[in-house]
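Undergrad: Prediction below, plus the sequence it came from.
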Amino acid sequence: MAKTTKSKALVPAGQRKTSVMRKAATVAVAPATDGTLLPILGSDLALAKLIGDGGDVMREGGVVLVTGRAYATRACVVPAEEIFYDQAARPDGKGPWLGEADKISWRDGASGYDCIMLRNTDNGFLCGYVGIPKDHPLWGWDANAVPPDIGIDVHGGLTYSRLCEEGPSPTRRLAVEARRICHVTLRPAVYHPVEHATDHRVEDSHAWWFGFSCDHAYDLIPNARPNSSGSKSSELGRIYRDDAYVVRETVALAAQLRAIAEGDAAPARDGAPPPLGLDPRRGGGRG
């Protein structure tokens, strides 16, 4: 006897289960003009830091990405490839951080290395990162294992060492890109599908990143809890390390890493970070 089956057409519509095909989220891209940027950024200070004309702006939730514009600090203009503004990372209250971006990615012209300025999501301080290629003598080294006399002189010493984080994909979201420590894609995959392997910078596909953070005993941490080690009310003369300072330190780190790769002496640098001995959590001289 043949087995009978129930036709879906006979199942009441209210009880019928249907499969739902979820479409990948897309991010709308708009031309970056003063008319489109100001309502999205909500800050004249932030708008004033975006140099040049043209470019694109896109927003997803609380994250905004601007491309095609340079970024101005009080000391220099950064040839930014990506500029992120992330509400989740933005410090509370008024301070010198008003108008600053929360992530900037650029390629340093002198060293050829990719650089990132990135804000800590929890406490609002800035960090700097430099990616080195696989043929660099320090590729794969842990930050704590780098010899102190090798020529690295950066704010607070090296605190980060890691391979490129997972690269872009067609489903990646702006909120992820705003936190990712890796090289910039040639065409940001959050709004353009990845079609070819060359959508990544091939020479940097396995970059090793070194970084530093501005959350030491002598640093003012915007979102530090009262009476904590980074509190604004501390007796120590803490200083907020702004975007100009962090860009300077990041570029200096890139130059030092390039000199190590070339076997050259550490280059002269603009300014100097506080000695590590000022931070009770670190010992000795500068890193």
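TA: Sure thing, it's come through.
Undergrad: C-alpha only now, for contacts and for neighbours.
TA: Noted.
Undergrad: Give me the secondary structure label for residue 46.
TA: Of the three states, residue 46 takes helix under DSSP: H, G, I helix; E, B strand; the rest coil.
Undergrad: which other residues reach stretch 106-113?
TA: For stretch 106-113, contacts defined as CA atoms under 8 Å, 6 or more residues apart in numbering pick out 78-82, 114-116, 130-132, 184, 251, 254-255, 258.
Undergrad: how far away is the nearest residue to residue 34 once chain neighbours are set aside from residue 41?
TA: Distance criterion CA to CA, 6 or more residues apart in numbering; nearest residue to residue 34, sequence neighbours excluded, is residue 47 at 7.6 Å. Per CA to CA, to the nearest Å, residue 47 is found 7 Å from residue 41.
Undergrad: Name the residue in these two with the higher neighbour count.
TA: Neighbours per residue (other CA atoms under 10 Å) separate residue 47 from residue 41, with residue 47 holding more: 19 against 16.
Undergrad: What are the neighbouring residues in contact with that one?
TA: 34, 37, 38, 41, 99.
Undergrad: residues near residue 156, how many?
TA: Counted with other CA under 10 Å, the neighbours of residue 156 add up to 25.
Undergrad: which residue ranges form the helices in the protein?
TA: Secondary structure of the chain, counting by DSSP state H: helices at 34-41, 44-48, 174-177, 243-262.
Undergrad: Tell me which of those helices sits most buried.
TA: helix 243-262 (a mean of 22; mean count of other CA atoms under 10 Å).
Undergrad: Give the other helices and strands that that one contacts.
TA: Secondary-structure packing of helix 243-262 (3 or more CA pairs under 8 Å, 6 or more residues apart in numbering; DSSP states H and E): strand 114-119, strand 126-132.
Undergrad: quick one: the shortest one to strand 126-132, angle?
TA: Translated: strand 114-119. Strand 114-119 and strand 126-132 are oriented at 160 degrees to each other (axes from the mean of the first three to the mean of the last three CA atoms, to 10 degrees).
Undergrad: ok, second structure coming up, stack it against the first:
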Amino acid sequence: MPKKKTSKALMPTKSTAPTLPQRFAIADTEIRPEQFYRLPGRQPTERGPWSDEPGKIAWKDPETGLDCIILRQENGTLSGYVSVDLDHPLHAYNHDALPRAVRNASHGGVDYAEPCRNYGPEAVRVCHIRPTGTPSHAPGKAEHDDKWWFGFRTSHPGDLVPTGIKPDRYREEGETYRDMHYVFAEVRSLARALKAFAYRPVEGSSKPLQIGSRAIDEDQA
């Protein structure tokens, strides 16, 4: 029996990499995905706002030029990640050592800081693999990735964790599922904060940092 390449029902414990879309509508914009995966093994079984979301999407933020990822976790929630290059002043920083302006730029605060994960399936690792001249999920030799990734999760108090919930308890009082549109906006906020910090004024300057459209005083950094 021939396999259906785009079926999400195949191998429910594994990932599926459908044809990489040229455009993906999200939040109030469109992005050009560099990775796009379905993760049936991490998809909550109950029907909800997560049902039609991909499991992983990676792209380059056009405003900041930074690489970004949204990845579904084993508990069904989404996490967001942004990477910086070796020449970024925060490269190799632990998440708890970040300046406040960056640490608090995304939902719940940055709580992930790691180098590229160059092990395990590409569909679930926080790393960009771009074989030259081929889609990111195609076979081939991966480029070296020395980026440092910062990230955040959406499983804090008040966040709805969809895996394991009862059908009649999708929303406990005060709990909200942080969907892909929400996480995208938070990823973009983190990317702007990281970009702004790279261009922060020299010591002694009275000019505030600029993160997106919001000025931040030096004492918040």
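TA: Sure thing, it's come through. Not measured: the values here are computed from a predicted model.
Undergrad: now the helices and strands packed on helix 243-262 of structure 1 in JSON lines, with mean neighbour count?
TA: Putting those into JSON lines (neighbours: other CA atoms under 10 Å) gives the following:
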{"stretch": "strand 114-119", "mean neighbour count": "27"}
{"stretch": "strand 126-132", "mean neighbour count": "29"}
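Undergrad: what are the ranges of the strands in structure 1?
TA: Assigned by DSSP state E, the strands in structure 1 fall at 29-31, 50-51, 56-60, 63-67, 70-72, 77-78, 80-86, 103-107, 114-119, 126-132, 160-163, 208-213.
Undergrad: Would you mark the buried spots in the last one?
TA: Within strand 208-213 of structure 1, the residues that qualify as buried are 208, 209, 210, 211, 212, 213, counting by 16 or more other CA atoms under 10 Å.
Undergrad: Which position in structure 2 pairs with the first one?
TA: In other words, residue 208 of structure 1. By TM-score structural alignment, residue 208 of structure 1 lines up with residue 148 in structure 2.
Undergrad: Residue 127 of structure 2 versus the residue nearest to its match when sequence neighbours are not counted, what's the distance?
TA: Once flanking residues are discounted, residue 148 of structure 2 sits nearest to residue 115: 4.5 Å by CA to CA, 6+ apart. Distance of residue 115 of structure 2 to residue 127 of structure 2, computed by CA to CA: 8 Å.
Undergrad: what does residue 91 of structure 2 give?
TA: Relative to residue 127 of structure 2, and taking CA to CA, residue 91 of structure 2 is found at 15 Å.
Undergrad: neighbour count winner among these two?
TA: residue 127 (26 against 19).
Undergrad: dump the residue contacts of the more buried one.
TA: With CA under 8 Å, 6+ apart, residue 127 of structure 2 has these contacts: 116, 117, 118, 145.
Undergrad: one more time with 7 Å
TA: Shown in contact with residue 127 of structure 2 (CA atoms under 7 Å, 6 or more residues apart in numbering): 116, 117, 118.
Undergrad: Turn the buried ones among those into a named PyMOL selection, would you?
TA: Buried members of the contacts of residue 127 of structure 2 can be picked out in PyMOL with the line below, counting by 16+ other CA under 10 Å:
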select buried, resi 116+117
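Undergrad: which of the contacts of residue 127 of structure 2 does structure 1 keep?
TA: Counting by both residues aligned by TM-score structural alignment, their matches' CA atoms under 7 Å, the contacts of residue 127 of structure 2 that remain in contact in structure 1 are 116, 117.
Undergrad: Dump the contacts of residue 127 of structure 2 to JSON lines, plus distance to residue 74 of structure 2.
TA: Below are the contacts of residue 127 of structure 2 laid out as JSON lines (distance: CA to CA, whole Å):
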{"residue": "116", "distance to residue 74 of structure 2": "19"}
{"residue": "117", "distance to residue 74 of structure 2": "17"}
{"residue": "118", "distance to residue 74 of structure 2": "19"}
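Undergrad: for the contacts of residue 127 of structure 2, which one is nearest residue 201 of structure 2?
TA: residue 116 (28.8 Å; CA to CA).
Undergrad: related to what we said a few turns ago, in contact with the match of residue 208 of structure 1, which residues?
TA: Contacts of residue 148 of structure 2 by CA under 7 Å, 6+ apart are 83, 84, 85, 91, 92, 114, 115, 116.
Undergrad: Dump those into CSV; add distance to residue 19 of structure 2 as well.
TA: Formatted as CSV, those follow (distance: CA to CA, whole Å):
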residue, distance to residue 19 of structure 2
83, 25
84, 27
85, 28
91, 33
92, 34
114, 29
115, 28
116, 24
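Undergrad: so which of those residues comes closest to residue 26 of structure 2?
TA: Nearest member of the contacts of residue 148 of structure 2 to residue 26 of structure 2, counting by CA to CA, is residue 83, at 19.9 Å.
Undergrad: If we ignore the residues flanking it in sequence, what's nearest the counterpart of the closest one in structure 1?
TA: Using TM-score structural alignment to pair residues, one finds that residue 83 of structure 2 aligns to residue 131 in structure 1. Computed as CA to CA, 6+ apart, the closest residue to residue 131 of structure 1 that is not its neighbour in sequence is residue 209, at 4.2 Å.
Undergrad: you'd agree that neighbour is up against residue 130?
TA: Yes: contact criterion CA atoms under 7 Å: residue 209 of structure 1 and residue 130 qualify, at 5.4 Å.
Undergrad: picking that back up, let me have the helices of structure 1 in CSV, adding distance to residue 106 of structure 1 as columns.
TA: Compiled in CSV, the helices of structure 1 are given as follows (distance: least, CA to CA, whole Å):
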stretch, distance to residue 106 of structure 1
helix 34-41, 20
helix 44-48, 18
helix 174-177, 14
helix 243-262, 10
